[in-house]
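**Q** how would this look folded up:
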Amino acid sequence: MEELIKAIKEIVAEEVIKIVISNKLNKDVEYNKINVVLKINNKDKKYYQVEKFTDKQVFHENIEVNELEKTLNNLVNNKYKQLSAWSSNTTFDLKISKKGKVFLGKKKSNNENLFNKSHNKEKNYILKEGMIIEPLIDLGVFTKEGKVINSKYDKYKQINRFIEIIDDEIKKNNYEELTILDFGCGKSYLTFVLYYYFVEIKNIKVKMIGLDLKADVIKKCNEIAKRYKYDNLHFELGDINGYKYENKVDMVITLHACDTATDYALYNAIKWKAKMIFSVPCCQHEFNTQMKPESLSIISKYGIIQERISALMTDSVRGNLLEASGYKTQLLEFIDIAHSPKNILIRASKANISKDKKEKALNEVDTLIREFNFKPTLLDLLKNDKLI
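**A** Just a heads-up that it's a prediction; the model follows:
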């Protein structure tokens, strides 16, 4: 114990930038590893952020600079065999033998790059490095140790962006249970990542159903869910257009449902009175084929302009129709998981929308329809079912 105290005192005598505590003494130690990183807050005050990693979660606490020595002694003693630390010009390597003997290696090194990196404003991702998230490992985004593979960092950020958009809505309420339908789930691992987020990070009990048209995809996804022990996630064969579900639905997710398949998914979500809707539309062809401007022919003069504007109009109409159906609706910029061009994500939540606001939303849709001779599928579906 005295040797350890002496070694840690020598380490913290310099301003260490980063510390990694690893190599558990035995399996009963709660955390797989611990990171301690020097930070600077908005008032230029220095502090240390302590990150403690279990298999599935990361726990954070902040400590004052003068608390570092005591904290390290408490964290390491009788729990870990190794501590690595870096100051701006020194690298430390502390190891503890099975018999408790302490060895401290110390060498001069230029760690200025590490120093600069640690003081940059870092993104506080929901899915953090160090978490053992099986879908991200199988997707090739994480190593088995939970480290982001450099070539997959963009995808890692994109997945986190999608989770953040959902989290912004989830944290508004104290949900204990959710029923979630994922239309057109495909063989993407994003559905599995979502399940992990809800169950392991938010501690919400979920029943999650993925729907797709391909039998081989459904079979494979169910096998993967079983392997991950995701007991309340299962996949069914079905078409968005005619899918029937009699129980309550809290959330509907639809990613890259092609053309009017998105409209059918939104229609079902509205019909079920889903609390939340998250949709990333794709291939908005319907308006492009219908567009015949009465007075704005310049819009249809150039094919590429018509295609892009009709896609934006499609999602504007969808947003307004959701609002007219009683949903607070936002259209957000979203980067596709598959590295395709930037896209739009529709986020809608059930809300108390005033009658005047609903009428205005519908009037705006009617004006656009008259000008361009559109016949929106979603509008027909909602009107035929007397939902608006």
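**Q** C-alpha from now on. contacts and neighbour counts both.
**A** Fine.
**Q** Leaving out the residues flanking it, which one is nearest to T143?
**A** Leaving aside its chain neighbours, T143 sits nearest to I137 (5.7 Å; criterion: Cα to Cα, 6 or more residues apart in numbering).
**Q** can I assume the one you found is in contact with V148?
**A** No - the pair I137 / V148 is not scored as a contact, 9.1 Å apart, by Cα atoms under 8 Å.
**Q** of those two, who's got more company?
**A** Ranked by neighbour count (other Cα atoms under 10 Å), I137 and V148 place V148 first, with 20 against 17.
**Q** where exactly do the strands run in the stretch 201-350 of the chain?
**A** 205-212, 233-237, 251-258, 276-282, 327-334, 343-350 (DSSP state E, counting those that start in this stretch).
**Q** Compare those and report which one is nearest to T377.
**A** With Cα to Cα, the closest approach to T377 among the strands of the stretch 201-350 of the chain belongs to strand 251-258: 13.1 Å.
**Q** ok and the closest one relative to strand 205-212, angle-wise?
**A** Put simply, strand 251-258 runs at 20 degrees to strand 205-212, going by axes from the mean of the first three to the mean of the last three Cα atoms, to 10 degrees.
**Q** now do the same end-to-end measure for stretch 218-237.
**A** Separation of the first and last residues of stretch 218-237 by Cα to Cα, to the nearest Å is 6 Å.
**Q** if we can go back for a sec, Serialize the strands of the stretch 201-350 of the chain to TSV and add fields for mean neighbour count and distance to L127.
**A** Supplementary listing: these in TSV, determined by neighbours: other Cα atoms under 10 Å; distance: least, Cα to Cα, whole Å:
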stretch	mean neighbour count	distance to L127
strand 205-212	20	19
strand 233-237	19	19
strand 251-258	21	19
strand 276-282	23	19
strand 327-334	18	17
strand 343-350	20	20
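**Q** Next, format those as a markdown table and append distance to R161.
**A** Shown next, in a markdown table, are the strands of the stretch 201-350 of the chain (distance: least, Cα to Cα, whole Å):
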| stretch | distance to R161 |
| --- | --- |
| strand 205-212 | 21 |
| strand 233-237 | 22 |
| strand 251-258 | 14 |
| strand 276-282 | 13 |
| strand 327-334 | 8 |
| strand 343-350 | 11 |
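**Q** Here is a second sequence; please produce its structure as well for comparison:
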Amino acid sequence: MVRMTVTPQEDFATRLDAAVSDGTFARITLGKPRGEDPTLQKLIVRPVTLKSGPHLSFVWRHDTRDLTKNLPPAEAVREISRLIGTVFHSAHLATTRQSAQLEFNRKGEPRLHLGRAVEPPPDTAHDRAKPRLLAPDAQDWLQALGVTNAAGIVREGMTDKHRQIHKFTEILSHLVAEAPLAADRPVEITDMGCGKGYLTFATHDYFDRALQRSARICGVEARPELVTLCNRIAHDTGRTKLSFVGGTIQEAELPDPDVLIALHACDTATDDALARGVKAGATLLVVSPCCQKELRPQLHAAPVLAPALRHGIWQERHAEFVTDALRALLLEWAGYETKVFEFISTEHTARNLMIAATKRPGLARDEATAAKVRDLAAFYGIKTQALARHLSFDF
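**A** You can find the predicted model right below:
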């Protein structure tokens, strides 16, 4: 009889399947990504108990966001096995009986190492309280702005806003960690078009209370009643480094910002904010555009796209894509390293795109990047665009 040799990868897959089946599975972490997405860091899978029964929760860790998906156990095991050795070249399985680590070398050869058990058994509660970067005393302004009630419970209709505030703070923490902000003086932060100041207050509390870094934060808002409201709440809650001023993005008198934020500045107001940040030499720009209307009348793409672009919905989506793609490329031409990603799930808001740009020493206005901007504009028939005009960039 010929005895079949079990490969390390097959052995690992058997151990994973057995652990999930008998309830000893604690978690599995897949690392060393080799896929096409450069932002992907790792995948963490743990057991959860939902109303529909046991599942495995997949948390895809990216540079600035996490994506979560729950799968039934059998489907989850198949998906994990598919990812090992293809998308990920490292897998660490933890169970209450034993741990197992599968590593692939540069030649793609797997090696299996066994270790100790994990104690205690995993907590499978699905609705565990998520760690927050905002300190408990953020409750005072959350209540004053109508997000929560006196008991700290999120008010009806404010769940999405509450989630957005905390998600923005999480994203900001990653961006700030990567940005070369000055360490010898207070950081100047400006939130353009801040509205009721939800994210301005959150930014203050992240820097002042969580990061404990000296910073001056200013919110700019054209509506005087909101400026008065936010200044009163900042004063009443003892946030002395937080202030709000009236004015437009272009005209407000402000110190040059190190960090410029502009979320949901409508149409070319996003370009006004970006231009002001670039001209001030801001280290970090964070914008979430909306209502990208400027380029739609100019849109005359290559003939191959003409049948599709006769539909209004495709015109609108292409106009949004071209607008934000040109913005990202123009920022790179201006000396910034850019990231474009989903701010928060479209389940909670349709305005979910975020552009983050970090100024990098040595990046210059080179002709190669300028050519990329012009090629994209020419493909869609774009002759002029607000940020390009601000930066004196000719198509």
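**Q** Could you tell me the TM-score of the two chains?
**A** Aligned and superposed, the two chains score 0.63 in TM-score terms (TM-score structural alignment, normalised by the length of the first structure); 279 aligned residues with a Cα RMSD of 3.5 Å.
**Q** Y245 of the first structure: which of the strands of the stretch 201-350 of the first structure is closest?
**A** Y245 of the first structure sits nearest to strand 205-212 of all the strands of the stretch 201-350 of the first structure, at 10.6 Å, using Cα to Cα.
**Q** which helices and strands does that closest one pack with?
**A** For strand 205-212 of the first structure, the elements it packs on are strand 177-183, helix 190-196, strand 233-237, judged by 3 or more Cα pairs under 8 Å, 6 or more residues apart in numbering; DSSP states H and E.
**Q** so what's the residue nearest to T143 of the first structure up against?
**A** Going by Cα atoms under 8 Å, 6 or more residues apart in numbering, I137 of the first structure touches T143, K144, G146.
**Q** Ok, I261 of the second structure next?
**A** Going by Cα under 8 Å, 6+ apart, I261 of the second structure touches I189, T190, D191, M192, L285, V286, V287.
**Q** For it, give its distance to S21 of the second structure.
**A** Computed with Cα to Cα, the distance linking I261 of the second structure and S21 of the second structure is 48 Å.
**Q** that older thread, now render the contacts of I137 of the first structure as CSV, adding neighbour count.
**A** Output for these, formatted as CSV (neighbours: other Cα atoms under 10 Å):
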residue, neighbour count
T143, 18
K144, 16
G146, 19
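**Q** The alignment partner in the second structure of the residue nearest to T143 of the first structure in helix, strand or coil?
**A** Under the alignment (TM-score structural alignment), I137 of the first structure maps onto Q143 of the second structure. Under DSSP: H, G, I helix; E, B strand; the rest coil, Q143 of the second structure falls in the helix class.
**Q** Mean distance between the longest helix along the first structure and the second structure after superposition?
**A** Identified as the longest helix of the first structure according to DSSP state H is helix 303-324. Helix 303-324 of the first structure differs from its equivalent in the second structure by a mean of 0.6 Å after superposition (mean Cα distance after the TM-score superposition for the first structure).
**Q** What span of the second structure is that helix aligned with?
**A** Under TM-score structural alignment, the match for helix 303-324 of the first structure in the second structure covers residues 312-333.
**Q** who's in contact with that stretch?
**A** When contacts are defined by Cα under 8 Å, 6+ apart, stretch 312-333 of the second structure is touched by residues 271, 289, 291-293, 295-296, 299, 308-309, 337-340, 355, 357, 363-366, 369-370, 372-373, 376-377, 380, 387-388.
**Q** which position in the first structure aligns with C291 of the second structure?
**A** In the first structure, the residue matched to C291 of the second structure (TM-score structural alignment) is C283.
**Q** ok, now how distant is that match from I298 of the first structure?
**A** Distance of C283 of the first structure to I298 of the first structure, given as Cα to Cα: 22 Å.
**Q** what's around the nearest residue to S300 of the first structure once chain neighbours are set aside, how many residues?
**A** The shortest distance from S300 of the first structure to any non-neighbouring residue, by Cα to Cα, 6+ apart, is to Q306 (4.9 Å). By other Cα under 10 Å, 19 other residues sit near Q306 of the first structure.
**Q** With D138 of the first structure instead?
**A** Neighbours of D138 of the first structure (other Cα under 10 Å): 12.
**Q** if we take the contacts of I261 of the second structure, which one ends up nearest to C218 of the second structure?
**A** Using Cα to Cα, T190 is the member of those that sits closest to C218 of the second structure, with 5.0 Å.
**Q** The closest one pairs with which position in the first structure?
**A** Using TM-score structural alignment, T190 of the second structure lines up with L181 in the first structure.
**Q** In the first structure, what residue corresponds to Q164 of the second structure?
**A** So Q164 of the second structure corresponds to Q158, using TM-score structural alignment.
**Q** what's in contact with the helix or strand hosting that match?
**A** Assessed by DSSP states H and E, Q158 of the first structure sits inside helix 153-170. Applying Cα under 8 Å, 6+ apart, the contact partners of helix 153-170 of the first structure are 125-127, 141, 148, 190, 194, 197, 278, 334-339, 349.
**Q** what do you get if the cut-off is 10 Å, keeping everything else the same?
**A** Applying Cα atoms under 10 Å, 6 or more residues apart in numbering, the contact partners of helix 153-170 of the first structure are 123-129, 136, 140-142, 148-150, 190, 193-194, 197-198, 202, 276-278, 332, 334-339, 345, 347-349.
**Q** Would you list the buried entries among these?
**A** By neighbour count, with 16 or more other Cα atoms under 10 Å, these hold 127-129, 136, 140-142, 148, 190, 193-194, 197-198, 276-278, 334-337, 345, 347-349 as buried.
**Q** re the thing from before, name the residue in C283 and I298 of the first structure with the higher neighbour count.
**A** Shown here are C283 of the first structure and I298; by other Cα under 10 Å, C283 has more neighbours (14 against 10).
**Q** ok, now which ones touch that one?
**A** Taking Cα under 10 Å, 6+ apart, one finds H256, A257, C258, D259, T260, A261, T262, E307, A311 in contact with C283 of the first structure.
**Q** Grab the nearest non-local neighbour of the equivalent of the fifth one over in the second structure.
**A** Aligned against the second structure by TM-score structural alignment, T260 of the first structure finds its counterpart in T268. By the measure of Cα to Cα, 6+ apart, the closest residue to T268 of the second structure outside its immediate chain neighbours is A386, 6.2 Å from it.
**Q** residues near V77 of the second structure, how many?
**A** Other residues lying near V77 of the second structure total 18 when counted by other Cα under 10 Å.
**Q** How about the contacts made by it?
**A** Going by Cα under 10 Å, 6+ apart, V77 of the second structure touches A13, T14, L16, D17, V20, S21, L56, L71.
**Q** Select from those residues the one having the most neighbours.
**A** Among the contacts of V77 of the second structure, the one with the most neighbours (other Cα under 10 Å) is L56, at 25 neighbours.
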